[in-house]
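J.: Have a look; sequence and predicted model below, questions after that.
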Amino acid sequence: MQRLQAFKYELMPTGEQQCKMRRFAGACRFVFNKALALHKERYEQGEKKLGYAGLCKLLTEWRNGAQTPWLKDAPNHPLQQALKDLERAYTNFFARRADSPRFKKKGQGDSFRYPDPKQVKLDQANSRIFLPKLGWLRYRNSRDVLGAIRQVTVSASGGKWYVSIQTERNVDQPLPQVTSAVGIDMGITRFATMSDGNYLAPLNSFRRHEARLRLAQRAMSRKTQFSSNWKKAAHVQRIHSRIGNARRDYLHKATTAISQNHAMVCIEDLQVRNMSRSAAGDTGQPGKNVRAKSGLNKAILDQGWFEFRRQLDYKLAWNGGHLIAVPPQNTSRTCPACGCVRAENRQTQAKFACVECGFEENADLVGAINILARGHRVAACGEPVQSGRSAKQEPTEAI
């Protein structure tokens, strides 16, 4: 089977190479924004949307034009990839998978991509990589790159530059080394409660850095934007980068351990966007309990539930296992002993006590047991997976 995998490393560029990378990222951002503005203008005038081929013709004119001759300094392929990203964004928007494309801002997600592997040279023995118009760049070689290179992406985060090398290689069809199955109930007090009784404590990386982030944002607000003092005090981005890195590291370690120890993992098909939707309302219909709901939304988003599910999905596939998402309705209100489904069964956030048979247990553990049972039914009978509940229907069911 074909396996696509990305290997990410921190780059160690020279000062000149850093300047070039900032210019290349800025050129890609300029092309993306210019094409997006053109799309919006044509839409307002009732004209047909230009496709990728039409935008590439305009890109040639922009590179050769008198107004933007500096676009020639950037490699051509990354500029074309910026147009492909815009085309993909519109495709996802029309398919209702994403919101409307927005203009990119300087310093937020700066990156550019080389799609042609023939233009890239990798020297792993000397920990360096050759990229067009950048030359040889050294990188922190933490592990070997496996497979044939397909594309290379250079990105900036927290004041550092990184290179992500996507590869493709043939691997044998994996067979699971274990036969156990587990159900996982996601929450806030307990990040992940498993049906075998074990659970993972939450990391809460944002909460750990919240006070420090608040001070940094307060200091930044007192300075003139893009001034010398503003640049010296630009700690906000680095703190956000540290928060994200800590969360990803925690999720990778957790999902790797779970995927290696279980052949089947059952989780809830949670609609995180609905669960974390704002309750502020508007001037006509102001929301209720806005402060409490805001704190709940912040705690939900701090856990990284969707990323946890995404990592479990591909890591289980790599190890020969599979992931099953089950309907989340009443998972922590159903008694696993007698099957009674009552809202009164969950007396508090952590306590489950069946009103019919008197069975008592932790509510998250009960949810994990019921999730595993539903996963077995889905695997055996093909029971359809329904869409998850909204936050308005059951705002605290999965917490």
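T.: Yes, it's here.
J.: contacts and neighbour counts: CA atoms only from here.
T.: Fine.
J.: now Gly107: how far from Phe7?
T.: Taking CA to CA, to the nearest Å as the measure, Gly107 falls 23 Å from Phe7.
J.: try this one side by side with the last:
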Amino acid sequence: MKRLQAFKYELRPDGQQERQMRRFAGSCRFVFNKALALQKERYEQGEKKLSYSDLCKQLTLWKADESTCWLTDTPSQALQQSFKDLDRAYANFFAKRADFPRFKKKGQRNSFRYPQGCKLDQGNSRLFLPKLGWMRYRNSREVLGVVKNITVSHSCGKWFVSIQTEREVENPIAQGDALGIDMGISRFATFDRPLPEFDHKDHLAPLDSFKKHQTALRKAQQAMSRKVKFSSNWKKAKAKVQRIHSRIGNARRDYLHKATTTISQNHAMVCIEDLQVRNMSRSAAGSASQPGRNVRAKSGLNKAILDQGWFEFRRQLDYKLEWNGGWLIAVPPKNTSRTCPSCGHVSAANRKTQSVFECVDCGLKENADVVGAINILRAGHVRLACEVSGATRPPAAGTHRSDSGLAPCYA
């Protein structure tokens, strides 16, 4: 089977190369925004949307124009990849996977991509990029496979390169048994039973990366607000805020990667709840005419939910289980913590508190999250048995939705 994988490294450019990369990222941002403005203008006039090839023709005209002739300094392929990104953004919008494409802002997610023309010299820890030349990078691990494209990005004052490769690997054979996982706030992930790979614990404690750095972040943001905007001191304060945000994100990703790697290597099937994180973390503020209730409490809950990284946990489990030959099954979360795993009685009264489950019918007493994980595992087994006949691999997380073409079966 073919495996697409990206390897990310920190770049070590010199001053001239860094200035060039800033110009390239700015040119790609300009082209993206100009193409988006053109598409919106044509839509307002009732004209058909331009295709990728039509936008490439427009790029030739923009390069010939005296006011935008500086676009010729940027590699043409990198500019054309901006049109690819815009096409993908439109496709995601029409498929209801994302909002309408928005204009890019300077200083946010500056990046550009090379589809070809790059050279990689791993022995000397350097790579060649068109119109930039050879550049050093921090070679922390070996790049496996054939290089398909290279993306250069800027974050928190540093430049990074992401090398996407493709290679053939043997069809993996799943190892281990099935596992049910219940996501929560006080317990990040609760398992249906204690696991030896996690020191015989039945749950993972939350990292609370944002909560740990919240005080430092607040002080840094307050200091930044007192500076004159765009002054030298303001830029220094902004860089400090960005470093704290980067530290928060890096700690969260490291925690999630270690957890998902351990789970995917030791279990052939993982069943989780199909949580709609966007809806669960929606603001309760309401509007001026209809203000919401318990806004402060809901805001704190939303912050705690987003600090856990539930969606990223599910995304990493999805592709890592596939790499190891396993399956990820997403089941509806309805009544998973209210159903008794012993007698099957369903009642809201079964859950006495947020953490205690006590069945009003048979008297079973257990942690509510553990009960939820057990019921999730059972629902996953039922769904696996009800999948479309002849399927060699059950659909991964999220494929049970109506746009997948598969009929759900949870009964």
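T.: Looks like it came in fine. Owing to the predicted nature of the structure, the values given are computational and were not obtained by experimental measurement.
J.: Specify the local secondary structure of Arg138 of the first structure.
T.: Look at Arg138 of the first structure: counting by DSSP: H, G, I helix; E, B strand; the rest coil, its state is strand.
J.: could you pull out the helices for the stretch 151-300 of the second structure?
T.: 209-225, 232-266, 277-280, 295-308 (DSSP state H, counting those that start in this stretch).
J.: what about these, which gets the closest to Gly46 of the second structure?
T.: In terms of CA to CA, the element of those nearest to Gly46 of the second structure is helix 277-280, at 33.0 Å.
J.: with the first structure superposed, average distance for the closest one?
T.: Comparing helix 277-280 of the second structure with its match in the first structure after superposition yields a mean distance of 0.7 Å (mean CA distance after the TM-score superposition for the first structure).
J.: pretty sure Gly292 of the second structure contacts Ala285?
T.: Yes - Gly292 of the second structure lies in contact with Ala285 (CA atoms under 8 Å); the separation is 4.7 Å.
J.: Please, which helix or strand holds the alignment partner in the first structure of Val147 of the second structure?
T.: Counting by TM-score structural alignment, Val147 of the second structure corresponds to Ile149 in the first structure. Following DSSP states H and E, the helix or strand that holds Ile149 of the first structure is strand 148-157.
J.: contact partners of that strand?
T.: Outside of strand 148-157 of the first structure, the residues within contact range by CA atoms under 8 Å, 6 or more residues apart in numbering are 109-117, 120, 161-169, 237-238, 241.
J.: what's the answer for stretch 237-246 of the second structure, then?
T.: By CA under 8 Å, 6+ apart, the list of residues contacting stretch 237-246 of the second structure reads 156-157, 213, 216-217, 220-221, 223-224.
J.: Now a PyMOL select for only the buried ones of these.
T.: Restricted to buried positions by 16 or more other CA atoms under 10 Å, the PyMOL selection for these reads:
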select buried, resi 156+217+220+221+223+224
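J.: Gln39 of the second structure: which of the helices of the stretch 151-300 of the second structure is closest?
T.: helix 277-280 (28.3 Å).
J.: Dead centre of the second structure: give me the residue that sits there.
T.: Glu312 (5.1 Å; CA atoms, centre = their mean).
J.: residue in the first structure matching that residue?
T.: In the first structure, Glu312 of the second structure lands on Glu307 (TM-score structural alignment).
J.: for Val295 of the second structure, same thing?
T.: Using TM-score structural alignment, Val295 of the second structure lines up with Val290 in the first structure.
J.: List the contacts of its match.
T.: Val290 of the first structure neighbours (CA under 8 Å, 6+ apart): 278-280.
J.: 6 Å instead?
T.: 279-280 (CA atoms under 6 Å, 6 or more residues apart in numbering).
J.: Then Leu312 of the first structure?
T.: By CA under 6 Å, 6+ apart, the neighbours of Leu312 of the first structure are Thr255.
J.: For the helix or strand harbouring it, what is the distance to the chain centroid?
T.: Assessed by DSSP H and E, Leu312 of the first structure sits inside helix 305-318. Using CA atoms, centre = their mean, to the nearest Å, the mean C-alpha position of helix 305-318 of the first structure is found 11 Å from that of the whole chain.
J.: Report all helices and strands that the following helix or strand past it contacts.
T.: Counting by DSSP H and E, the next helix or strand C-terminal to helix 305-318 of the first structure is strand 322-326. When contacts are defined as 3 or more CA pairs under 6 Å, 6 or more residues apart in numbering; DSSP states H and E, strand 322-326 of the first structure sits against strand 264-268.
J.: For the strand it packs on, which helices and strands make contact with it?
T.: strand 181-186, strand 322-326.
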